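S.K.: let me see the structure of the following:
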Amino acid sequence: MIDHSPYDNMEIPSQLSSVVADALACGQGKRRHRLWLIRLIAWVPMSVAACLVLLLNLSPTFAQGVCSLPVVGEVCRIFVFREYHSENQFQYIDAVIPQIENTGKTELEQRVNEYLQQLIENCLEESEARAKEYYDAYVATGGNPADFRPVGVNIDYDVKYISPQYVSLHISHYETSFTAYQTDYYYTVDLDGEQVLTLKDWFGDDYQQIVADSIRTSISQWSQEQQQQLFPNLDLESLITEDRSFYLNEQGQVVVVFDKYELANGAAGRPEFVITQ
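M.R.: As a prediction, the model looks like this:
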């Protein structure tokens, strides 16, 4: 569960509500200001939403003040998070756990939040086991425990896309030690349909062919050097499973993600493809 005490106990400056209200009301005076504001909102709605979500997550005081305003309060708790920081002799952890709420779908929120909580707890357990193995191996080979550099563990998230209907979330798990370790998780939720989406949900029964054809088209536009990084005799259809990782970009387009070394050599990194039909 989310700890709301920072919000509940935070003293709100008396002038905060009026400052926020004035900011929302600015531009109502002159016609050119109104036109400029309308064009701006039409041009960058997702940027405004992203900034709002960022401020709400980073500042409990700002969030509590804004939530008291009409309309804005409807989106103020879509994503909140809890941060964990800990350190011991073999690892130090910076982890953020996102939560979704205020969707009006209690069962969906609980299902998604339990998944995110369990996912990050599993990541932390796996990281601890790896860090302990590094430490034990270092000491076993003659290393001085006092000289051991703790493994850095960072778990964070970013919102790839957010709208009244869809939320697309990316969880990143990164470790730094003698070698780097990185894992990415993507989670896209249909708020209206109250389900976590798969490629099949989005594209239908022919999703493998649709996605593979779009990827081939994208690859055909690569340079010769880029294409040479691909593994030979690739069977894209076999890689496009129903649970293939993907997210929605800022334009609401599906972006399919491959892990490093999954379809190309290391120089290709983690290839991503915007899927078009």
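S.K.: from now on I want contacts and neighbour counts done on CA atoms only, so please keep to that.
M.R.: OK.
S.K.: give me the three-state assignment for residue 84.
M.R.: Secondary structure state of residue 84, per DSSP: H, G, I helix; E, B strand; the rest coil, is strand.
S.K.: distance of it relative to residue 101?
M.R.: Between residue 84 and residue 101 the distance, using Cα to Cα, to the nearest Å, works out to 20 Å.
S.K.: ok, residue 210 - contacts?
M.R.: Residues in contact with residue 210, defined by Cα atoms under 8 Å, 6 or more residues apart in numbering, are 203, 277.
S.K.: looks to me like it is in a helix.
M.R.: Yes - checked against three-state DSSP, residue 210 lies within a helix.
S.K.: burial of residue 244, as a residue count?
M.R.: Neighbour count of residue 244, defined by other Cα atoms under 10 Å: 14.
S.K.: and it, what helix or strand is that in?
M.R.: Using DSSP states H and E, residue 244 is not contained in any helix or strand.
S.K.: about what we covered before: in terms of neighbours, single out the busier of residue 84 and residue 101.
M.R.: A side-by-side neighbour count of residue 84 and residue 101, using other Cα under 10 Å, places residue 101 first with 18 against 11.
S.K.: second input sequence below; structure requested for side-by-side comparison:
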Amino acid sequence: MKDERLNKMNQEYHEIPIPAELRQRVEAGIREAKKEQKKNKMIVFVKTAGGAAAAAVIAITVMANSGAGIAHAMAKIPVIGAIAEVVTFREYRDITENMSANVKVPEVEVKNEDGTVNQESTDAINKSIQEYTDEIIDRYKADVESAGGEGHQEVDLSYKVITDSDRLFSIRFDKLVVMASGEETVKIYHIDKQTGKMINLSDIFKEGTNFIDPISNNIRKQMKEQMAADENVSYWLDSEVPEWDFQSITADSTFYINENGKLVIVFNEGDVAPMCMGSVEFVIPTEVIQDIVQDGFVQ
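M.R.: As a prediction, this is how the structure comes out:
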């Protein structure tokens, strides 16, 4: 009867749809456990919560005759990943004559799989955010001082968590500076939940692979298609001023993974198109990068 029940539970476990990466990690741990203590039995239950930010929760039950061998094997199951979240924020606000600023500064906390704070990663991302926002605030204060009350300027910096998947946590900053005209810039910070470390574009690809050329070529293709379809769309491509033309992305180009699991490359206003186009984004088809991107980042 016990064997029948175990077989049934094992069958139910295998019928549960779970991420491939998570299944591989758990099954690797089970194989190790079986090697170290064949007489013991391990049953793994997995539940998944719905939604883009859903995280898998594992409960491991060790059956009869469990001992030090099984416990040691369980310790070898790879960690599933870090947890990153915005825990608080502060806001800098100022109105001086016809100049104003509203700068939101979040504080991010990165936790290890066991719930303890990963202080190194937490300090690193918050230090970067602090330096970035301090620079914006200091620039505004300097502009106010130099204008002597006669300037006209609005500075607005907002943020949002743009990606919170099983593999990646990304927080995006959108800055708008309005004077005679507006200027839009985008800054995005990323945490790889598998390592708990801050990463840039190059880190989502397999080591030693050429991701710059295929992505750059696809962006050029999209630019040409958009311009052919709409006369109001213009990019710096094959223009009369070659040095202005888009050449390629870089290893640390701004990016994010959208809600459909697609890589999106972001350019600030004026980078690859006239200022009137604002900041522009290009969704990269998965087939362009599927052989070179690391598992768990895109779909």
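S.K.: what's the helix or strand for the residue nearest in space to the middle of the second structure?
M.R.: The centroid of the second structure falls nearest to residue 170 when counting by Cα atoms, centre = their mean (3.4 Å). Assessed by DSSP H and E, residue 170 of the second structure sits inside strand 168-178.
S.K.: that strand corresponds to what range in the first structure?
M.R.: Using TM-score structural alignment, strand 168-178 of the second structure lines up with residues 166-176 of the first structure.
S.K.: where exactly do the helices run in the stretch 151-299 of the second structure?
M.R.: Ranges of helices in the stretch 151-299 of the second structure, per DSSP state H, counting those that start in this stretch, are 212-229, 286-289.
S.K.: could those go into CSV alongside distance to residue 98 of the second structure?
M.R.: Converted to CSV, the helices of the stretch 151-299 of the second structure look like this (distance: least, Cα to Cα, whole Å):
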stretch, distance to residue 98 of the second structure
helix 212-229, 39
helix 286-289, 47
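S.K.: out of those, deepest packed?
M.R.: Across the helices of the stretch 151-299 of the second structure, averaging neighbours per residue (mean count of other Cα atoms under 10 Å) puts helix 212-229 on top, at a mean of 15.
S.K.: off-centre distance for that one?
M.R.: Distance of helix 212-229 of the second structure from the chain centroid (Cα atoms, centre = their mean, to the nearest Å) equals 23 Å.
S.K.: try stretch 34-41 of the first structure
M.R.: Distance, centroid of stretch 34-41 of the first structure to centroid of chain: 29 Å (Cα atoms, centre = their mean).
S.K.: go on, stretch 104-114 of the second structure?
M.R.: Distance, stretch centre to chain centre, for stretch 104-114 of the second structure: 13 Å (Cα atoms, centre = their mean).
S.K.: hmm, who's touching it?
M.R.: Counting by Cα under 8 Å, 6+ apart, 79-92, 117-119, 121-122, 125-126, 129-130, 133, 157-159, 196 sit against stretch 104-114 of the second structure.
S.K.: show me what residue 121 of the first structure aligns to in the second structure.
M.R.: The pairwise alignment with the second structure assigns residue 121 of the first structure to residue 134, based on TM-score structural alignment.
S.K.: what segments of the stretch 101-250 of the first structure are strands?
M.R.: Applying DSSP state E, counting those that start in this stretch to the stretch 101-250 of the first structure gives strands spanning 151-162, 166-176, 180-190, 195-196, 246-248.
S.K.: for residue 93 of the first structure, find the nearest of the ones you listed.
M.R.: Residue 93 of the first structure sits nearest to strand 151-162 of all these, at 4.8 Å, using Cα to Cα.
S.K.: check the mean deviation of the closest one from the second structure.
M.R.: Compared with the second structure after the fit, strand 151-162 of the first structure shows a mean deviation of 1.4 Å (mean Cα distance after the TM-score superposition for the first structure).
S.K.: what residue in the first structure is paired with residue 190 of the second structure?
M.R.: Aligned counterpart of residue 190 of the second structure in the first structure: residue 188 (TM-score structural alignment).
S.K.: that match touches residue 197, doesn't it?
M.R.: Yes - Residue 188 of the first structure lies in contact with residue 197 (Cα atoms under 8 Å); the separation is 5.7 Å.
S.K.: ok, these two, which is more surrounded?
M.R.: residue 188 (22 against 19).
S.K.: quick one: average offset of the strand holding residue 170 of the second structure versus the first structure, please.
M.R.: After superposition onto the first structure, strand 168-178 of the second structure sits on average 1.6 Å from its aligned residues (mean Cα distance after the TM-score superposition for the first structure).
S.K.: show me what that strand is packed against.
M.R.: Secondary-structure packing of strand 168-178 of the second structure (3 or more Cα pairs under 8 Å, 6 or more residues apart in numbering; DSSP states H and E): strand 153-164, strand 182-192.
S.K.: run through the neighbouring helices and strands of the top helix by length along the second structure.
M.R.: Longest among the helix segments of the second structure by residue count, using DSSP state H, is helix 119-147. Where contact means 3+ Cα pairs under 8 Å, 6+ apart, helix 119-147 of the second structure is packed against strand 99-111, strand 197-199.
S.K.: got TSV for these, with distance to residue 23 of the second structure too?
M.R.: As requested, these are exported to TSV (distance: least, Cα to Cα, whole Å):
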stretch	distance to residue 23 of the second structure
strand 99-111	22
strand 197-199	23
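S.K.: tell me which of those sits most buried.
M.R.: strand 99-111 (a mean of 20).
S.K.: so how far does that strand sit from its counterpart in the first structure?
M.R.: Comparison of strand 99-111 of the second structure with the first structure after fitting gives an average deviation of 1.9 Å (mean Cα distance after the TM-score superposition for the first structure).
S.K.: off-centre distance for the strand holding residue 170 of the second structure?
M.R.: Relative to the centre of its chain, strand 168-178 of the second structure is centred 12 Å away, using Cα atoms, centre = their mean.
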